[in-house]
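Trainee: what's the 3D shape of this:
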Amino acid sequence: MGGPLLTPENDTLGRRWENDAEYLHVNSSVLVVTANPSSIKYSVSVTQETAPNMVYATADMMGEDANVASPSFNLTWVLPVDPSFSYFVRVHFCDIVSQAMMNTLVFNLYVNDDLAHKSLDLSSLTNGLRVPYFDDYVAHASGDGLEVLKIISPVKSLLFPGGGFNKKVVFFGSAVVAVTSVLLIAVCCYCCLAASRKKSPQKGGNGNGNGHPWLPLPLYGLSQTSHKSNTASCISLASTHLGRCFMFQEIMEATNKFDECSLLGVGGFGRVYKGTLEDGTKVAVKRGNPSSEQGMAEFRTEIEMLSKLRHRHLVSLIGYCDERSEMILVYEYMANGPLRSHLYGGELPPLSWKQRLEVCIGAARGLHYLHTGASLGIIHRDVKTTNILLDENLVAKVADFGLSKTGPSLDQTHVSTAVKGSFGYLDPEYFRRQQLTEKSDVYSFGVVLMEVLCCRPALNPVLPREQVNIAEWAMAWQKKGLLDQIMDGNLTGKVNTASLKKFGETAEKCLEEYGVDRPSMGDVLWNLEYALQLEETSSALMEADDNSTNHIHGIPMAPMESFDNSVSIDIVDRGGVNLGTGTDDDATTSAVFSQLVHPRGR
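Mentor: A predicted model of the protein is given here:
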């Protein structure tokens, strides 16, 4: 409220935040106040991904000509809605007006004529000033209310014909005790596909059973299932990134009753089917095995993790179903399936070297976002070629977060946990010490790199003993400088020598025995991008010096200078998304990654 237009380039999740002026019912009753964006104090539960600091640093308060003494005075916003739908509402608050005293800002929050939150005291909720806070609601358009995100009905689409926007909605923020009040409300436009889904009203009232036209949403809780009927009364998860709660009948219709002809694969969690929703959207439906001991834990972990994440290189979760004790997850459909099927064991045409590099870069971006995008970081713990999926354009996306774990806090170096993962990809240090770090994912990704190059499984027990484990076998050839002798025969004579060398060096660093000697995913991403550049150039390449810093012919070589290990590097996604800031993790930087910390290395 009161802030400038924020475009997707200014938001970490690519959302658009509009100024509220055109929605204000009475402009003269409002005075815009601002604060220094850097003064906003984010918490563990409210981060930059929740809303940019500029959203919390601007606000509307009652103007000088407003009759603030009147108990009926309201700050009012009016928006057009379609009465045929229900809507998701998220309101953002931050007390940037109070200077020192707490508990001086108290107001009521109304949606329609219903009291959504009585005597809302921001300082009590946040234990401080300038600390952001948000709350979520579902509003029904049968009356008047602030309608923000459509919740799709089973019998209607988002393009409901003939409905039109014939209702106005009014959102009231009523001041009752405080001399001044601040109300911030934002529309999470980026999450339109994540709107909750409610079944058409049936006998017995609305979905929540209490007759209220809105209901607060629980934080990361699963849907509430009625044991008195075969349908679930679904309450959407709090995060707007999570999709709708499907009815089991919808899943049956989408998969043609789990037709075996639609089976895409079988994993540790269960079977995966191809499905089609009523609007024609193709989806992948993962049905958990009820006899699996870890099934429910992985089911909950996957939902909770994906509710916090959204990235171009992470598979998106559309929704879930837990009706009838089912554990069903519905994902976006990845037309080209797992990376492994393009490497061996199938009849698909082989990927070119450039395509393989682009796939590895996409997966590295997804993992780098996992490690740095969340407040504490997330460790995937099961990185392998079957969990890297390709869409119709061969864009790689990381999938399967059932084993994922929140990373260590700032004052910790690791997370102590039981060993889980896939044999052949397990970090040996994690296996020995049961201490999990982001570098465990780096090791697994190193195995993936060798798998991409050699087109063979991570473990193959039918081979001679020294060849069973691809990591050990490929590392032996890499150390001899003969990695080209074991690469996929389809690549022979088609790979730029300098690009292959950089790729091999990167994989070698990932597969170091100790995590402290491995690079971060940001460094891995950088080097893979560099290998792709070397592949794309048609000019002759030459070695700059013995430390494997490569030089592209025709581009002047900058004189080598001493460098400072503290130099930070911004890793930027090609789509414009800032992927974080990387710094060199090792006290002695290896020759392989010298260009990563050198200001002119690239």
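Trainee: CA only for contacts and neighbour counts going forward, please
Mentor: Will do.
Trainee: now the helices for the stretch 251-400 of the chain?
Mentor: Counting by DSSP state H, counting those that start in this stretch, one finds helices in the stretch 251-400 of the chain at the ranges 295-306, 353-373.
Trainee: Could you also give me the structure for this second sequence? I'd like to compare it with the first:
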Amino acid sequence: MVILYYLFAGYISETMKMGASLPPYRTFALDELKEATNNFDSSCFISEGPHGQIYKGVLSDGMHISIRGLKMRKRHSPQTYMHHVEMISKLRHSHLVSALGHAFECNQDDSCVNSVFLIFEFVPNRSLRSCVSGSSGEKISWTQRIAATIGVVKGIQFLHTGIVPGLYSNNLKITDIVLDNNLNVKISSYNLPLSSENKRMISNGTYPGLKGNVQARIKGEDKNDVYDIGVILLEIILGRPIMFHNEVGTLKDLLHVSIKTDDIARRSIVDPAVHKECSDESLMTMMEICVRCLSDDLTERPSVEDILWNLQFAAQVQNSWKRDSSDHSYSPAPSSRDT
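Mentor: Have a look, this model is predicted:
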């Protein structure tokens, strides 16, 4: 028989509640989670991965949530996990699938924690990959792709600097970037505190999104995330799924060569769905920052702030180009004095 420990969550800073639409972070009763998932019925099961088993559920007030159940390898009291829970309570940002609360499931005999349930907002599972390189469905535009990458980088920037200590080596994958109904980007999987499986995976140098040994990437914490941003940019530009690590170097070299060629050659490698609608300056900026992110030399990879500046510049020149193109294409009807 198990009991649920309740922890007081009043320590949460109001300044960390990113997004007025989210309810305050709180502790949940285990019975609430059981009711929301019909006692964790298989019909509510989403997936199982480095962050434990994930279920979807609906609270009594109608709010949709996702629940991540983590089995604890070592037996500790709930107080031992207070620091981790406090960090998780601060993971609230418009470009993260944000934390809403937690629950502890404890052993009745010694009150040690058996499982930790982390409750997050639920975002429909429409991945960024399906919107840029999926085989079905309408692909998002070049302007929307730039906006999506800006959202991803802002989310990573928050993980690095918005909480103390920052969360690095987030094993970022394009399949873990989801879009809501308004095409707002959210990172659904990142380096959660308490996830021993995730930490073990990082220390082993594995990378589920790309098959192959990438131990060389696990050297500079922030630069690992920069590399992963580069892989996402590569897929966004080319419009094709990248499944193997050895593809990245080849495609990076292709981009590097195309930067030095002419506009026609550059566009020949870009996703055909968008290659006619992007300005050359915008495309060049995206390609250049992508190549820099994927540099084998960690010291040559840009900072997250540098990436963000370049993406915002790409968005700006793209918008200016679209306005100019629209103005030039407009031809007013002749007036009566002209006929």
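Trainee: TM-score them against each other, please.
Mentor: The TM-score (TM-score structural alignment, normalised by the length of the second structure) is 0.73; 290 aligned residues with a CA RMSD of 3.4 Å.
Trainee: possible to save the helices of the stretch 251-400 of the first structure as TSV with mean neighbour count and distance to residue 389 of the first structure?
Mentor: Compiled in TSV, the helices of the stretch 251-400 of the first structure are given as follows (neighbours: other CA atoms under 10 Å; distance: least, CA to CA, whole Å):
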stretch	mean neighbour count	distance to residue 389 of the first structure
helix 295-306	19	16
helix 353-373	24	9
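Trainee: want to throw the ones you listed into a markdown table with distance to residue 406 of the first structure?
Mentor: Output for the helices of the stretch 251-400 of the first structure, formatted as a markdown table (distance: least, CA to CA, whole Å):
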| stretch | distance to residue 406 of the first structure |
| --- | --- |
| helix 295-306 | 9 |
| helix 353-373 | 9 |
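Trainee: what span of the first structure lines up against stretch 139-153 of the second structure?
Mentor: The alignment of stretch 139-153 of the second structure onto the first structure (TM-score structural alignment) spans residues 350-364.
Trainee: what comes into contact with that stretch?
Mentor: The set of residues external to stretch 350-364 of the first structure that reach it, using CA atoms under 8 Å, 6 or more residues apart in numbering, is 313, 342-343, 388, 394-398, 449, 452, 490-491, 494-495, 521-522, 524-525, 528-529, 531-532, 535-536.
Trainee: do that again at 6 Å, thanks
Mentor: Counting by CA atoms under 6 Å, 6 or more residues apart in numbering, stretch 350-364 of the first structure makes contact with 396, 397, 398, 525, all of which sit outside it.
Trainee: Tell me the mean distance between the one helix or strand the last one maps to and the second structure once they are aligned.
Mentor: Element membership for residue 525 of the first structure, per DSSP states H and E: helix 521-536. Averaged over the aligned pairs, helix 521-536 of the first structure sits 0.9 Å from the second structure after superposition, using mean CA distance after the TM-score superposition for the first structure.
Trainee: what's the matching range in the second structure for that helix?
Mentor: Under TM-score structural alignment, the alignment places helix 521-536 of the first structure onto residues 304-319 of the second structure.
Trainee: Also stretch 118-132 of the first structure?
Mentor: Matched against the second structure by TM-score structural alignment, stretch 118-132 of the first structure finds no partner residues.
Trainee: What residue in the first structure is paired with residue 171 of the second structure?
Mentor: Checking with TM-score structural alignment, residue 171 of the second structure has residue 382 as its match.
Trainee: Quick check: its match touching residue 423?
Mentor: No. In this structure, residue 382 of the first structure sits apart from residue 423 without contact. The criterion is CA atoms under 6 Å, and the distance is 9.7 Å.
Trainee: okay, those two: which has more neighbours?
Mentor: Under the neighbour definition other CA atoms under 10 Å, residue 382 of the first structure and residue 423 were set side by side, and residue 382 has more, 24 against 11.
Trainee: In the second structure, what stretch matches stretch 246-253 of the first structure?
Mentor: Here stretch 246-253 of the first structure aligns to the second structure at residues 28-35, judged by TM-score structural alignment.
Trainee: How about stretch 570-589 of the first structure?
Mentor: Under TM-score structural alignment, stretch 570-589 of the first structure corresponds to no residues of the second structure.
Trainee: burial count for the residue lying closest to the match of residue 171 of the second structure once chain neighbours are set aside?
Mentor: Once flanking residues are discounted, residue 382 of the first structure sits nearest to residue 421: 5.0 Å by CA to CA, 6 or more residues apart in numbering. Residue 421 of the first structure is flanked by 18 other residues according to other CA under 10 Å.
Trainee: again with the one 4 residues further on
Mentor: Each residue near residue 425 of the first structure was counted by other CA under 10 Å, and the total is 25.
Trainee: Doesn't it lie inside a strand?
Mentor: No. Secondary structure of residue 425 of the first structure (DSSP: H, G, I helix; E, B strand; the rest coil): coil, not part of a strand.
Trainee: Leaving out chain neighbours, which residue sits closest to it?
Mentor: Counting by CA to CA, 6+ apart, the residue nearest residue 425 of the first structure is residue 444, at 4.7 Å.
Trainee: how far away is the alignment partner in the second structure of that neighbour from residue 283 of the second structure?
Mentor: Structural alignment places residue 444 of the first structure opposite residue 228 in the second structure (criterion: TM-score structural alignment). From residue 228 of the second structure over to residue 283 of the second structure the distance is 19 Å, taken as CA to CA, to the nearest Å.
Trainee: go on, residue 297 of the second structure?
Mentor: Plainly put, residue 297 of the second structure is 24 Å away from residue 283 of the second structure if you go by CA to CA.
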